[in-house]
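# Structure for this input, please:
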Amino acid sequence: MFKRIGLFLATNLAVMVLLGIVLSVLQGVFGVTLGNNGVLLVMAALFGFGGSLVSLLMSKWMAKRGTGAQVIKQPRNEAEQWLLATVGRQAAAAGIKMPEVAIYDAPEINAFATGPSRNNSLVAVSTGLLQQMDRNEAEAVLGHEVSHVANGDMVTMALIQGVLNTFVIVLARLVGRVIDSYLSGNREGGPGFGYYIIVFVLDMVFGLFASMIAMWFSRHREFRADAGGASLAGRDKMVAALQRLSLNHGVNTLPKQVAAFGISGAIGHGLKRLLMSHPPLEERIAALRQMPDTIRTAA
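The predicted structure follows:
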């Protein structure tokens, strides 16, 4: 929890420092008046954080609605009993409250975790996972998802996305005002028509770079969740589970709002990889095999 707060404050501080430098240079060196920057920053933060925080608060509801996931309230068979027992045991070991456990209909091997907090979460598995994985592999996948919850990844992703959204909104308008003022030869007047076109283009360009940053963090947290799954279920089981995921051949039917939280993601190479939420399976397996032998089997 404190690490997430620290990351949030440090990122916001970095944005504020950079924004202050940009404003000082533009106003002090170039003499460009940018209007009420406090209002701009407040509005950018409202828009930037508003969407990501609302999505976070509604994440469980949207995931259930988007995937058709059915929460297991009363186990109907042995498989559902095993799912509840396994998630309950892992949640206790990870120090979090029992998540809701659900099953959704999808042909590929996949699972995801979401929710507004560590103690208010959902772990869901696909019917394809139940049909194509043995219990050892499925246990490792559940450990991976429980680790996402324990690591607070949903909250951290929402905060990072909010900071990035704010940064994009502010920077696009500051740079847009500078470009417009020089193109029009008017440094003191209001923005011209070209300003809105410039800002639209800059929103897309800066937004692309912001997405790269968000996806870099997403790939980083997958390695952490793999390590958590190995700790909860055993390294060999986690490796076997990732090897089994290769049967998906890059298929992922999860809706966009939860796709980044699935254990299986789309395959990307070259520049496309910069926008992928998951690292290649071979890299994840290699990272697990480099872990200490002390977690080869779960405690």
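# going forward, measure contacts and count neighbours with C-alpha atoms only.
OK.
# Please state the offset of stretch 60-68 from the chain centre?
Centroid displacement of stretch 60-68 relative to its chain, using C-alpha atoms, centre = their mean, to the nearest Å, is 17 Å.
# So which bits of it are buried?
For stretch 60-68, the neighbour count (16 or more other C-alpha atoms under 10 Å) marks Lys60, Met62, Ala63, Lys64, Thr67 as buried.
# Please, which helix or strand holds the closest residue to the first one other than its chain neighbours?
When you say that, I think you mean Lys60. In this structure, Lys60 finds its nearest non-sequential neighbour in Gly115, 5.2 Å apart by C-alpha to C-alpha, 6 or more residues apart in numbering. In this structure, Gly115 sits in strand 111-117 according to DSSP states H and E.
# Now do that strand: distance to the chain's middle.
Put simply, strand 111-117 sits 10 Å off its chain's centre (C-alpha atoms, centre = their mean).
# Give me the helices and strands touching it, please.
Where contact means 3 or more C-alpha pairs under 8 Å, 6 or more residues apart in numbering; DSSP states H and E, strand 111-117 is packed against helix 37-57, helix 59-67, strand 120-126, helix 135-150, helix 153-184, helix 256-259.
# helix or strand right after the third one?
Sequence order places helix 127-132 as the next helix or strand after strand 120-126, per DSSP H and E.
# Same check on the last one?
In the C-terminal direction, the helix or strand that comes right after helix 256-259 (DSSP H and E) is helix 281-289.
# how about this one, so we can line them up?
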Amino acid sequence: MFKRLSLFILTNVLVLTMIMIILSLLGVNNYIGTDGNIMFGQLLVFSAVIGFTGSFFSLAISRWMAKKLMGVKVINPDSPNSSYERDLVERVHRLSRAAGLTVMPEVGLYNSPEVNAFATGPSKRRSLVAVSSGLLESMDDDAVEGVLAHEVAHIANGDMVTMTLLQGVINTFVVFLSRIAAWAVAQLVDEDKAAIVHLISIFVFQIAFSILGSIVVMAYSRYREFHADRGGADLAGKDKMIHALESLRAHVNRVDTRQESLATMKINGGKKKMLFSTHPDLDERIRRLHAK
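Reported below is the predicted structural model:
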């Protein structure tokens, strides 16, 4: 999921910036009245339009972006190139049917030594499950089954749409608060410098508030990972889901985490980095599944 969320956030930031530039050129962002004060109602509407448009557009192109940026090769379910591919498609489709999905996800492979898999797409009916070659080479069948079940659970849970709504709210507040803060700073300088100070301050505060907002997004992402673990356990079996997480933990212990061990369902980066991690600590995930 780390790949999925990272691609979504990156796309969201780029789209958000593009929309703001377009609206600024069109003069739609005029939220300061003739008296020099902010019109808060107009600013809030402006912020919401930018925030939710950016996040939903990012969601709409998420599957396409994943394929292009990561070189995912989608397997044709009617004519796979090998029994290896056929088995992968059949596993994902079997788990998807068990999860109640009526339209099967696309199944893709990408060539990378990293141990990773992710699910993405704008809806349950237009989703993608992608798996790295490194994962298939590093894990046994039961662990792969657990990983695939976890990713299918993300689709069945509608996590991408949920994250999109949350990102839209965060975007709205980032745009709204950054402009209020920038306006306040501009009031402290001479009138001839106010415009440039206001513009620069918008970008500075937007970056700062975006970082703070990402903490909220990451925290909610960690919560959804626990939920997907439980869903994966229901689909593939509790033992296979635990085995998948234990295999990931063993992989972390074998490799230098500064390299490509970003991991299936994201390897945790240690307790100190947990605030900005999309995934919870693996030991805690395993403990919760044992207690399930």
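# Next, format the helices and strands packed on strand 111-117 of structure 1 as JSON lines and append distance to Lys73 of structure 1.
JSON lines is the format used below for these (distance: least, C-alpha to C-alpha, whole Å):
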{"stretch": "helix 37-57", "distance to Lys73 of structure 1": "22"}
{"stretch": "helix 59-67", "distance to Lys73 of structure 1": "14"}
{"stretch": "strand 120-126", "distance to Lys73 of structure 1": "13"}
{"stretch": "helix 135-150", "distance to Lys73 of structure 1": "18"}
{"stretch": "helix 153-184", "distance to Lys73 of structure 1": "24"}
{"stretch": "helix 256-259", "distance to Lys73 of structure 1": "22"}
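# Around Ile215 of structure 2, count how many other residues there are.
16 (other C-alpha atoms under 10 Å).
# quick one: it is in a strand?
No - under the criterion used here (DSSP: H, G, I helix; E, B strand; the rest coil), Ile215 of structure 2 is helix, not part of a strand.
# quick one: contacts for the aligned residue in structure 1 for it?
In structure 1, the residue matched to Ile215 of structure 2 (TM-score structural alignment) is Met212. Met212 of structure 1 is in contact with Leu274, Leu275, counting by C-alpha atoms under 8 Å, 6 or more residues apart in numbering.
# and the gap between Met212 of structure 1 and Leu274 of structure 1?
6 Å (C-alpha to C-alpha, to the nearest Å).
# Then Leu281 of structure 1?
Counting by C-alpha to C-alpha, the gap from Leu281 of structure 1 to Leu274 of structure 1 is 15 Å.
# same thing with Ala214 of structure 1?
Distance of Ala214 of structure 1 to Leu274 of structure 1, computed by C-alpha to C-alpha: 10 Å.
# Likewise for Ser24 of structure 1?
32 Å.
# Would you mind telling me which of these two has more residues around it?
A direct count of neighbours by other C-alpha under 10 Å for Ser24 of structure 1 and Leu274 places Leu274 higher, at 20 against 14.
# Pull the contacting residues for that one.
Met212, Met215, Trp216.
# need these in JSON lines with distance to Phe167 of structure 1, can you?
JSON lines is the format used below for the contacts of Leu274 of structure 1 (distance: C-alpha to C-alpha, whole Å):
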{"residue": "Met212", "distance to Phe167 of structure 1": "14"}
{"residue": "Met215", "distance to Phe167 of structure 1": "16"}
{"residue": "Trp216", "distance to Phe167 of structure 1": "17"}
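# Out of the helices and strands packed on strand 111-117 of structure 1, which gets nearest to Ala85 of structure 1?
Among these, helix 135-150 comes nearest to Ala85 of structure 1, with 10.5 Å by C-alpha to C-alpha.
# what's the angle between that closest one and strand 120-126?
Here the directions of helix 135-150 of structure 1 and strand 120-126 differ by 150 degrees (axes from the mean of the first three to the mean of the last three C-alpha atoms, to 10 degrees).
# Which residue numbers in structure 2 does helix 135-150 of structure 1 align to?
Against structure 2, helix 135-150 of structure 1 falls on residues 141-156 (TM-score structural alignment).
# residues in contact with that stretch?
1, 91-92, 95-96, 99-101, 117-120, 123-124, 127, 129, 135-136, 160, 228-229, 231-233, 235-237, 240-245, 247, 264-265.
# what separates the residue nearest to Lys60 of structure 1 from Ser126 of structure 1, distance-wise?
Remark: distance between Gly115 of structure 1 and Ser126 of structure 1 (C-alpha to C-alpha) = 18 Å.
# Neighbour count for those two, which is higher?
Higher neighbour count among Gly115 of structure 1 and Ser126: Gly115, with 26 against 21, using other C-alpha under 10 Å.
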